[in-house]
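Student: any chance you could fold what I've pasted below:
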Amino acid sequence: MFYTLQDFTAHAKEWGYLLAGLILVSYIPFWIFLNRRATRGKK
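Tutor: Okay, here's the model as predicted:
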């Protein structure tokens, strides 16, 4: 699949950005949920 180390590092960087994006997208709603729970608890 990967022919040279350069190809591998290029793809690894792409996968790294993709993974970071997925984590961020899945983390934001969870963070909003926690904030809403915290503010609701204060009231």
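Student: when you work out contacts or count neighbours from here on, use the C-alpha atoms and nothing else.
Tutor: Noted.
Student: helices along this protein, start to end?
Tutor: In order along the chain, the chain carries the following helices (DSSP state H): 5-42.
Student: now show me the structure for the sequence below, then we'll compare the two:
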Amino acid sequence: MDSFKAKRDNVIVKVSRKLKSVNSKLTCCFKTFFKHSRTAGKYF
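Tutor: Modelled structure (predicted):
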């Protein structure tokens, strides 16, 4: 039972790490997109 809990915790940690990296990438993309759209908004 303990090994099952350890495996589950390990999976949770891996998934949360993956989500964090994906989230930071998305945030970075969104920020650059927002920045570009703001500069484009000045010209239109």
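Student: any idea what Q6 of the first structure aligns with in the second structure?
Tutor: For Q6 of the first structure, the aligned position in the second structure is D9, judged by TM-score structural alignment.
Student: what number of residues lie near that match?
Tutor: Using other CA atoms under 10 Å, D9 of the second structure has 12 other residues around it.
Student: now do F8 of the first structure
Tutor: Under the neighbour criterion other CA under 10 Å, F8 of the first structure is assigned a count of 13.
Student: before we move on, what about L19 of the second structure?
Tutor: Residues within reach of L19 of the second structure, counting by other CA under 10 Å, total 12.
Student: how about it, what does it touch?
Tutor: L19 of the second structure sits next to no residue when contact means CA atoms under 8 Å, 6 or more residues apart in numbering.
Student: gap between the alignment partner in the first structure of it and Y3 of the first structure?
Tutor: Taking TM-score structural alignment, the alignment pairs L19 of the second structure with G16 from the first structure. Distance check for G16 of the first structure against Y3 of the first structure: by CA to CA, to the nearest Å, it reads 19 Å.
Student: what does L19 of the first structure give?
Tutor: Counting by CA to CA, the gap from L19 of the first structure to Y3 of the first structure is 23 Å.
Student: the more surrounded of the two?
Tutor: In this comparison of L19 of the first structure against Y3, neighbours counted by other CA under 10 Å, the higher total goes to L19 at 12 against 7.
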